[in-house]
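Visitor: Any chance you can model this:
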Amino acid sequence: MIDKLEMFMALAAEKHFGRAADVCGVTQPTLSSAIKQLEDQLGVQLVWRGSRFQGLTPEGLRVLEWARRIVGDARTLREEMRAVREGLSGVLRIGVIPTALPMIARLTDPFTERHPNVRLMIYSRTSIEILKEIEDLELDAGVTYLDNEPLGRVARVPLYSEGYQLLVTRGMALADRSSVDWGDLDGVRLCLLTGDMQNRRIVNHHLAAAGVEVDAQIESNSMLALLAHVATGRWASIVAEPVAELFQCDDIRAIPIRAPDAHHQVGLIAPWREPHTPLLEALLEDAAKIARIA
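Guide: Purely as a prediction, here's the structure:
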């Protein structure tokens, strides 16, 4: 039944029989047959059918919750038995918010040093995507904000406290300041992350609280794109401290933003499940060791 539950989860995530079949590495008729067999075994209809996928029935939604638990537990069991046979090995998939990408090696580098047979797949994701993909078992863990928007029921380990800095080129307005207030940014030509990023929602909140109207002509979900615009000398950006540390150079200054001195906690999250896989448990333990709360 596990393989059928995995196909059902893929269908719920993809909302399309063909794409779900591709994800599972089977043909569409094979996937459709597996879903029908699962319905027959459980005695309920799971999927509203028409000429195309039309959603899950109420029973299907309930079965999806159970599927996530059962498949998650089955994967944990397999990982634990493999660890008994071979030691820690396998793949961990970690989603990371863009502002935390510059610091992720502080966690992953010592982890891979201690566990050389483990491979890590690191994906740039929004905070919302991280939560969804952990729930759908598409990610094993995530690095995201812990204290700004609801996370739901997840295991969490704080890693650091994120402050914010103004990134400008030398010669621009405010570039000679040792620090600035949020209110000083009124009228500054800004390029910022897109609105689906929690960092952007945080920045918007602090600017609005200071009475600054946010009107970014340039928006991107890529920190590199923002840096490229800052480097032209025509734009400034508000970035998290780990990003500022990475990009500061002779031509670009990172100026702390004070008053208020805003900080938000960033940490590692994982499914609320006991026991965790041996790989995930080791990662959580390493995160607890390196945690640094500013």
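
Visitor: only C-alpha atoms for contact and neighbour calcs from this point on.
Guide: OK.

Visitor: Surely Gly267 touches Val154?
Guide: No. With contacts counted by Cα atoms under 8 Å, Gly267 stays clear of Val154, the gap being 11.5 Å.

Visitor: the more surrounded of these two?
Guide: Each of Gly267 and Val154 has its neighbours counted (other Cα atoms under 10 Å); Gly267 has more, 23 against 16.

Visitor: please give me the structure for this one as well, since I'd like to look at both together:
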Amino acid sequence: MTGRAPPPPGPPPGPPPGPPPRPPAPAPPRTAPPVLSPLPPKEHKAGSTSAESTADRGAATSALLESSGNAGNGLQQSASITFNNTADDKRAFALERTSLLQQLEIDRILSAFRLNPYDVLEVPLEADDKEINKIYRKKSLLIHPDKVKHERAVEAFDLLKKASSHLLDEEKRKALDETVMDARLMVLKELNLPFATPYDDARLANLSPSWDDRVRSATKELMVDDELRRRKAIRVQHQAEGEVQRKKEQAVEERKRKVEHDAAWEQTRDHRVADWRAFQKGSKKKKKSDPNVLG
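Guide: This next block holds a predicted model:
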């Protein structure tokens, strides 16, 4: 009895084999923009010269530069528009800022203490003529009525000009500075400090109200008193002048009445003489006609 040979090995158990899977579709090649894509190298035929190759490269370079130039012009135009908008905004902002400063300065002048030119012109007490002229010129140009649309611009401009003229007048400024000096001495007296106290003394640094505010308030008080006395003196002067004028007019009226009386007396003189003569004649006739009682 002979043995059998084993059967050949079969396929492994599982599903029957199918067709092989398809490879994935290749992605479409990316194409660069025509402006930036370089030209493919040109095949040179046998016998082509180097001049032809140079001409081709020059044409490609010109096309590339032209495309780049068009793109640059677009960017430049866009940047120009942005710049113009920015310039217009800056100009509008500058005009609005100037208008606001003009209104604020006019309001400040109109609300300042008008009897004190230092407050109206807003200059320090130690300012010289050069600084006063400089500040006046700057402020007058800012609020000039020809440049400002404000209903009280003329009034503010006149106050500014009057304050400048007052400070540039040597005699008027001397009197004004004397008033300010009296105000400082008055404040020092209120603080129980000696009159020789320097204005940079530490005891004057931390006052509340401040030293400057106290001096400004005292100066205002003295100026108001001076103005009231000045107005009273003007009223008294006007009254005196009015009394003198009244007496002059009364004397003229008296002379006029006397002249008119004398003229009327002269005009009736003939009539009075005639009446007197008639009266005299009547008296004589009456005496002749009287009977002699004792006869």
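
Visitor: Please state their TM-score.
Guide: For this chain pair, the superposition-based TM-score is 0.22 by TM-score structural alignment, normalised by the length of the first structure; 103 aligned residues with a Cα RMSD of 5.9 Å.

Visitor: and the next element down the chain from the lengthiest helix in the second structure?
Guide: Looking across the second structure with DSSP state H, the single longest helix is helix 50-111. Next helix or strand after helix 50-111 of the second structure toward the C-terminus (DSSP states H and E): helix 117-121.

Visitor: elements contacting the helix or strand following that following helix?
Guide: Following helix 117-121 of the second structure in sequence order, the next helix or strand is helix 129-142 (DSSP H and E). The contact analysis (3 or more Cα pairs under 8 Å, 6 or more residues apart in numbering; DSSP states H and E) places helix 129-142 of the second structure against helix 153-168.

Visitor: Show me where the stretch 1-150 of the first structure has its strands.
Guide: Counting by DSSP state E, counting those that start in this stretch, the segments of the stretch 1-150 of the first structure that form strands are 47-49, 53-56, 90-96, 118-124, 141-145.

Visitor: List the contacts of the last one.
Guide: Applying Cα atoms under 8 Å, 6 or more residues apart in numbering, the external contacts of strand 141-145 of the first structure come out as 92-97, 100, 127, 130-131, 134, 264-271, 280.

Visitor: Strand 118-124 and that strand, what's the angle between them?
Guide: 40 degrees (axes from the mean of the first three to the mean of the last three Cα atoms, to 10 degrees).

Visitor: Would you tell me what the next helix or strand after strand 141-145 of the first structure is?
Guide: Of the helices and strands lying after strand 141-145 of the first structure in sequence (DSSP H and E), the nearest is strand 154-162.

Visitor: Flag every buried residue along that next one.
Guide: 154, 156-162 (16 or more other Cα atoms under 10 Å).

Visitor: out of those residues, which one sits closest to Ile202 of the first structure?
Guide: Comparing the buried residues of strand 154-162 of the first structure against Ile202 of the first structure with Cα to Cα places Glu162 closest, at 11.1 Å.

Visitor: ok, now which ones touch Ala282 of the first structure?
Guide: So Ala282 of the first structure contacts nothing (Cα under 8 Å, 6+ apart).

Visitor: between the helix or strand containing it and strand 154-162, how many degrees?
Guide: Using DSSP H and E, Ala282 of the first structure maps to helix 278-290. Put simply, helix 278-290 of the first structure runs at 30 degrees to strand 154-162, going by the same axes, to 10 degrees.

Visitor: any idea of the angle helix 278-290 of the first structure forms with strand 90-96?
Guide: Here the directions of helix 278-290 of the first structure and strand 90-96 differ by 50 degrees (the same axes, to 10 degrees).

Visitor: what comes up buried for helix 278-290 of the first structure?
Guide: 278-280, 282-284, 286-288.
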